[in-house]
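>>> Pasted the sequence and its predicted model underneath.
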Amino acid sequence: MLRRSLVKFFFRKPTAQQRLQTSRSQKQSPKIQVAFQNGSFQVSGLDDWLAHWQEPYYFLITIPWAGFILIATLVYGLINTLFAVAYLLGGNGIANASPGSFWDAFFFSVQTLGAIGYGAMHPITPYAHFLVTLEALTSILFTALVTGLAFARFSLPSVRVMFSDFAVITPYNGVPTLMIRAANQRRNKILEAKLQMYFLRDEISIEGTAIRHIYTLPLLRDHTPSFNLPWTAMHPINEHSPLRGATLESLRQTKAVLLVALTGVDETVAQALHARHTYSVDEILWNQAFVDIFYDSEDGHRYVDFTHFHEVTSTIQSEEASIQ
């Protein structure tokens, strides 16, 4: 009877009212938002951060190197601490160690885990020998895991694509055109590069449902066989563009975001590369154009001046209220 009650308590299904309250609380406190700086989805809150540990491999692969080394160091110290406590619980099982000394037990664990080889201290009891055997197995597994993760991190292809700080809207061939800049910062080339531009904004359906609509913005040129020079991606705002008739205020009200995604193949390692960047409404400059960064030298060669990569200049003195 008691067992049946415990099963009902721990495994009971939530009622419809409880599910409704949970759904409402999730809607009132959204946890996922689009970051405006790096184009990635960022989660807020401690619970969401801890949720990353449900997939520890991807978490340890994607965090910065400093975080990876810190976690590996903490786990290494935790393993030695746990085994040091276990050695102390077995009494005087370590020769030439001070009785009850935590630090002697800790550094004996370090010698065992690192397969350094014993000096004065060594196990002398069956209990200590059993712990040494268990720690040796732990050492093999820990070393293999850390080495494998480090190798996987090194083998991942990294991309260094610089996007302009701002997107601009300026006339091109008589048509208002949305433009962004991208540049490959590595010496090698990105082959079969393809750049896509997306426009996100909040909309209300006929039924009154709020949705986040994603539009694909067609570009005048969305691919290049070899991406080694700066690339200016251009979207003409014509009668087919979702930006047609948009104003700065309307974009702010709909929480509009411009997302740029670039894919390609690394010339050196022949692996796929991905890069993305987002622009908020305030990072889209109207009636502005990028400063020309190409110039010809006296010896007849063409150079790129990256010092002016992010600079813009005004094209129209009086700003229009909307994109006509």
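Received the coordinates, thanks.
>>> contacts and neighbour counts: CA atoms only from here.
Will do.
>>> longest strand anywhere in the chain?
Ranked by residue count, the top strand of the chain under DSSP state E comes out as strand 190-204.
>>> Below is an additional structure, to be compared with the one above:
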Amino acid sequence: MKKFRTRVKETLDPGFGTRYQQDAKRLINKDGTFNVIRKGVGFSSRNVYQDLIKMSWTRFFFATMLLIFSLNTIFSLIYMGIGMEDIEGEIRGQGFFHNFSQAFYFSFQTFTTVGYGRLSPVGDLSSFVAAIEAMVGLMCFALVTGLLYGRFSRPNISLEYSKNVLVSPYKDGWALMFRIANRRQSLLMNMKASVSLTFKEATNGEMMRRYFVLNLERKNILFFPLSWTIVHPIDSESPFYEIDLNTINDYDLEIMIQMEGFDETFGNVVHSRYSYLPSEIEIGAKFQPAFKTDKKGNVILDMDDLHIFDKVPYQQSEMGNQKLNADRNIENQKEK
């Protein structure tokens, strides 16, 4: 990998650290989570609660069903251990699977407090176990109801980021550009953007990270009903100004994005994170319009159009070429 040479002043470590014993993956994953695995924290019910709140709906559904069916299976085996003669009703047939199915149906009716009446406990021990199961069922459904409320009431943001960062024509030069849009029908206000650059380089056998804050054309907007193209001008104050962007894939860098906005539905401030790697930077390209107006005058925003761009000829700025050539001459002199 090439060394990233720039005269732009570095910024302080935003919280990811600067020294690494070996190469590391991207800092911010595509889903906005940090690429950090915590070990040695021990078990905490609070962590379980947070995991259940933050996990996907599919995983939450299967986790809930697994818990309910596992508990009913355990109680079914307990009833079978006590003896099926302690359950009164139309229990016909013989064999383990038949008895287990009858015990499972009875357990599920007790767990959900439905109690159809066909099956009922008659012994003291089976009645005691049924009472315990009914309480466990009530507590389980109360917990699931609380988790559902927490998941629905938790304010979060769902932004669509363009698949690529483009190096596009901007005024008399070039700029890095990417687009975002709100995937939900909620109203977002006072959107703020913060974009940083980090790159890795080997120094004395150690992997070091350096960080830079990228200046933006606009750091915030008041209203966010459509898409927002966030622009970083590649000028003399940009760390990209003195490098050959045609060789961007030769650099080990990452563009990190932090978005903040006010969700009018929940009345809370919400955040979103994303990052781009060199392979996701398109040199010499320009976004196509992401929205249009129909015959009735309605503005139509198509999320699929957020990622569409056209290629344009790219040419390094004259000043940037001069600095790049000067740096190359200095490197050649050092090598001699």
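That came in fine, so what should we check first? All values derive from a computational prediction rather than experimental measurement.
>>> And the longest strand of the first structure against the second structure, how far off on average?
Overlaying the second structure shows strand 190-204 of the first structure at a mean distance of 1.5 Å from the equivalent residues (mean Cα distance after the TM-score superposition for the first structure).
>>> Could you pull out the helices in the stretch 201-336 of the second structure for me?
318-335 (DSSP state H, counting those that start in this stretch).
>>> Strands of that one, start to end?
Here the stretch 201-336 of the second structure has its strands, by DSSP state E, counting those that start in this stretch, at 206-213, 220-223, 228-233, 253-263, 268-276, 281-283, 285-287, 291-293, 299-301, 309-311.
>>> And the stretch 51-200 of the second structure, by the same measure?
Going by DSSP E, counting those that start in this stretch, the stretch 51-200 of the second structure shows strands at 87-88, 120-121, 159-161, 165-170, 173-182, 188-203.
>>> got those strands as a markdown table, with distance to Asn298 of the second structure columns?
What follows is the strands of the stretch 51-200 of the second structure, written out as a markdown table (distance: least, Cα to Cα, whole Å):
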| stretch | distance to Asn298 of the second structure |
| --- | --- |
| strand 87-88 | 66 |
| strand 120-121 | 62 |
| strand 159-161 | 21 |
| strand 165-170 | 29 |
| strand 173-182 | 17 |
| strand 188-203 | 19 |
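>>> so which of the ones you listed gets nearest Ile283 of the second structure?
Checking the strands of the stretch 51-200 of the second structure against Ile283 of the second structure by Cα to Cα gives strand 165-170 as the closest, at 4.9 Å.
>>> so the closest one corresponds to what in the first structure?
Using TM-score structural alignment, strand 165-170 of the second structure corresponds to residues 167-172 of the first structure.
>>> so where's the longest helix in the first structure?
helix 126-155 (DSSP state H).
>>> give me the stretch of the second structure that that helix matches.
With TM-score structural alignment as the criterion, helix 126-155 of the first structure aligns to 124-153.
>>> mean shift between the matching stretch and the first structure?
Looks like 1.1 Å for stretch 124-153 of the second structure (mean Cα distance after the TM-score superposition for the first structure).
>>> Measure how far that stretch is from the centre of its chain, please.
Mean C-alpha position of stretch 124-153 of the second structure versus that of the full chain (Cα atoms, centre = their mean, to the nearest Å) differs by 32 Å.
>>> in that stretch, what counts as buried?
Using 16 or more other Cα atoms under 10 Å as the test for burial, stretch 124-153 of the second structure gives Ser126, Ser127, Val129, Ala130, Glu133, Ala134, Val136, Gly137, Cys140, Leu147, Gly150, Arg151.
>>> got it, and stretch 323-330 of the second structure?
For stretch 323-330 of the second structure, by 16+ other Cα under 10 Å, it's Leu324, Asp327.
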